[in-house]
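Colleague: Structural data only, the sequence is not supplied:
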């Protein structure tokens, strides 16, 4: 049931930021650097899958669980930790989170067994859980409103870029110095940034004048919507729920590719760990570029008819699934690699349309929480189960067989987008009517 939320006070102050522009860009650079560290620490594991499998005699299911546990924790803890960070202080939260995932990554380097590695990866996930939502909220709060789209796109691009660096650099370091040094290098990078962040970024310097006045007692504390109102707004329409589900299911495929492409190239193309990591990173980079290009195409195609975003999302899901399915059915060779690359260029193309749908179908006062909910769906439906389920399938039908099954998940994503498109116009009209 829809709930009237137009009169809900905004989550953040509407006052313009008073942060000096140079200082704001320094904060952006450090926050972006930590996002790189986040994904480098998360994805370096995939580059050393072949080594760990041989050294510890691990099954593909166990390998997949080491990757999936991080995404699972991110999915489960993103929402509650984001709420805590808003109240406890975003800067302090960033420092604590980044310090935790960096130390946990260092613990991965010292792990002597699968169980120890699993525990270390568990805490990597705890540390990384809310960083994406807290980091972007912090960045958007210190720049003018007219720059938000550009800053959000630039910041979130750090995810795939960090994944590429983590996989490529991790494979190279592992080949020359051993897999433990791969984790150690990622941990060192993160800890250096944490120290710089702690010395340079101050909560008092990035808060708005209204927030500083409230904190000092010179003005009443900024009110926030009640939790009941927030939850009602997040799930107030069938279309927005369909957007959450469709986005999450489609990212199941992307997560599986992220985790298993290095092993795929190692097993079926005979590439050593370093070259397999670099080659897989190239495919992920194609996916990152494709994500951006697909977003631009979506905006152009749907400029006059916003509902076309649903149609475009359906097309991205079905075309990417077809390309990947055909590609993995071909024998190893140039044709297979070309089709995989084309599929990777489209597989995450639904990210932009899904984000736009969520923004259109939720009240502006809860947009930050709405995107945290989208992140939760992405992780619980896609990023967490993707590597693990693929590993289970690989143990039973081989990795090639598993990679042939994974693209079929896009059928579920496309079905969700079809349902969302059916109810979109009515849900959007009802939401706008409630805000009058």
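Modeller: Received, thanks. These figures come from a predicted structure and were not determined experimentally.
Colleague: Going by C-alpha atoms from here, please, whenever you check contacts or count neighbours.
Modeller: OK.
Colleague: In terms of secondary structure, what does the top helix by length along the chain contact?
Modeller: When the chain is parsed with DSSP state H, its longest helix is helix 238-269. With contacts defined as 3 or more Cα pairs under 8 Å, 6 or more residues apart in numbering; DSSP states H and E, helix 238-269 has these neighbours: helix 21-47, helix 49-56, helix 273-301, helix 334-347, helix 351-361, helix 367-378, helix 385-405, helix 409-434.
Colleague: want to compare, so here's the second one:
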């Protein structure tokens, strides 16, 4: 058959003549390292404001409500909604340039935070950071899908996702040290300068891969650019994508609800000293978050290789099943040392869904819509999880406080157990749908 147009120009990228199925695109390791570094800056820049609440409040006399507006539900909504149009642009343009531009943008606004003299100034700067950060994760996931073949995507995305726990740990440690040594404004100046150096390095070192070049369908590399409405229609019509959003939303609800309230639970209910919190909980949280993401990605890649796409959902389902008794037992232990030790297992299990679900999203989406679908799936992650998980625990704690006193947070955390059970059921339902589609010959998306 004679090839013409875009298909002919990309003939070298067809699977039959291109890289072997088990391989990866040239310099994929370097690209993964650079995308990891950009993602790391994303999380560090997002984390430092939480660390600097007290010095900023003492200097600028902000209220807790004002900090809540900057870091809570309003910020998660703004970030999530901005991510969708940026992801649509990523599916229609040069992704490396877009990520580098967004990295430079959020770094510039991070530095501008150090110049803030009022709440309005800091709010504008932080929302600028949010706009930039919205262009980090979804386009990066799309790039990774064209740098690594299906058999290695969960592994690569699992490694990429480690920028979250490392960013939280470094953001907390570096911000506290720099603020003590130089003052809180210099924390923003330093991190902004680092990002403005990394952004052009990304452009210099990473090439834009051909879309779909690692997929089995030879037409994937030249898939038609899809309108946003078409992507929404397919999201509504595809039960696997819909259930992926449900699993992400429930998983994030539990993980954010746990991780955001465990420090207060350990200090209030289990009498953990503040010094011990800074010394032990930060390490425990960062370590378990990273371990959970790595385990989830590694086990899901192995399961998917053996059993097909259903393996991506089996791993989060099994983790949620184990989370139910693990969290219940940990909340019954007395004393902060025993409680923290007991919480290590549920803290690991609650993040094991992240890498498998991100990898599955890339598998289910067409190459021309991967960034957009990722952003839509992450709406459930950020709005349902970051927005309402901690809110649920806080509301239940306030409700039961008259009856349980200082133990009210522990009681509220027990409220996450049935949500985790629902997450397990949703994961196994998703696994069933994926296996049914594979048995009926619908395991690969159609490229029209």
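Modeller: Happy to help now that I have it. All values reported here derive from a predicted model rather than from experimental measurement.
Colleague: what angle do the longest helix of the first structure and helix 273-301 make?
Modeller: Interaxial angle of helix 238-269 of the first structure relative to helix 273-301 (axes from the mean of the first three to the mean of the last three Cα atoms, to 10 degrees): 150 degrees.
Colleague: Please identify the buried residues of helix 238-269 of the first structure?
Modeller: Judged by neighbour count (16 or more other Cα atoms under 10 Å), helix 238-269 of the first structure contains these buried residues: 238-266.
Colleague: just stretch 383-395 of the first structure next, same as before
Modeller: Applying 16+ other Cα under 10 Å to stretch 383-395 of the first structure flags 383, 384, 385, 386, 387, 388, 389, 390, 391, 392, 393, 394 as buried.
Colleague: for the first one, what are its contacts?
Modeller: By Cα atoms under 8 Å, 6 or more residues apart in numbering, residue 383 of the first structure lies in contact with 68, 71, 72, 248, 251, 252, 254, 255, 256.
Colleague: If you drop the residues flanking it in sequence, what lies closest to the equivalent of residue 344 of the first structure over in the second structure?
Modeller: Correspondence of residue 344 of the first structure to the second structure, assessed by TM-score structural alignment: residue 347. Ranked by Cα to Cα, 6 or more residues apart in numbering and with sequence neighbours excluded, the top spatial neighbour of residue 347 of the second structure is residue 288, at 5.9 Å.
Colleague: With residue 347 of the first structure as the reference, measure out to the counterpart of the one you found in the first structure.
Modeller: Here residue 288 of the second structure is matched to residue 286 in the first structure, going by TM-score structural alignment. Between residue 286 of the first structure and residue 347 of the first structure the computed distance is 10 Å (Cα to Cα, to the nearest Å).
Colleague: And residue 435 of the first structure, by the same measure?
Modeller: Relative to residue 347 of the first structure, residue 435 of the first structure is positioned 35 Å away (Cα to Cα).
Colleague: Please identify which of these two sits among more neighbours.
Modeller: Set residue 435 of the first structure next to residue 347 and count neighbours by other Cα atoms under 10 Å: residue 347 wins out with 31 against 11.
Colleague: Surely the more buried one and residue 317 touch.
Modeller: Yes. In this structure residue 347 of the first structure lies within contact range of residue 317 using Cα atoms under 8 Å: 6.5 Å.
Colleague: which residues do these two both contact?
Modeller: Overlap of the contact sets of residue 347 of the first structure and residue 317 (by Cα under 8 Å, 6+ apart) consists of residue 250.
Colleague: list the contacts for residue 175 of the first structure?
Modeller: Listed by Cα under 8 Å, 6+ apart, the contact set of residue 175 of the first structure reads 273, 274.
Colleague: by how many degrees do the helix or strand hosting it and helix 49-56 diverge?
Modeller: Assigned by DSSP states H and E, residue 175 of the first structure belongs to helix 158-177. Orientation check (the same axes, to 10 degrees): helix 158-177 of the first structure against helix 49-56 gives 50 degrees.
Colleague: Number of residues surrounding the match of residue 288 of the second structure?
Modeller: Neighbourhood size, residue 286 of the first structure [other Cα under 10 Å]: 19.
Colleague: OK, contacts around the aligned residue in the second structure for residue 106 of the first structure?
Modeller: Counting by TM-score structural alignment, residue 106 of the first structure lines up with residue 111 in the second structure. Residues in contact with residue 111 of the second structure (Cα under 8 Å, 6+ apart) are 188, 189, 190, 191, 192, 193.
Colleague: Next: residue 189 of the second structure.
Modeller: Residues counted as contacts of residue 189 of the second structure (Cα under 8 Å, 6+ apart) are 110, 111, 112, 114.
Colleague: can we see that at 10 Å?
Modeller: Contact analysis of residue 189 of the second structure by Cα atoms under 10 Å, 6 or more residues apart in numbering lists 107, 108, 109, 110, 111, 112, 113, 114, 115.
Colleague: so residue 10 of the first structure sits right up against residue 230, yeah?
Modeller: No. Using Cα atoms under 10 Å, residue 10 of the first structure makes no contact with residue 230, being 11.0 Å away.
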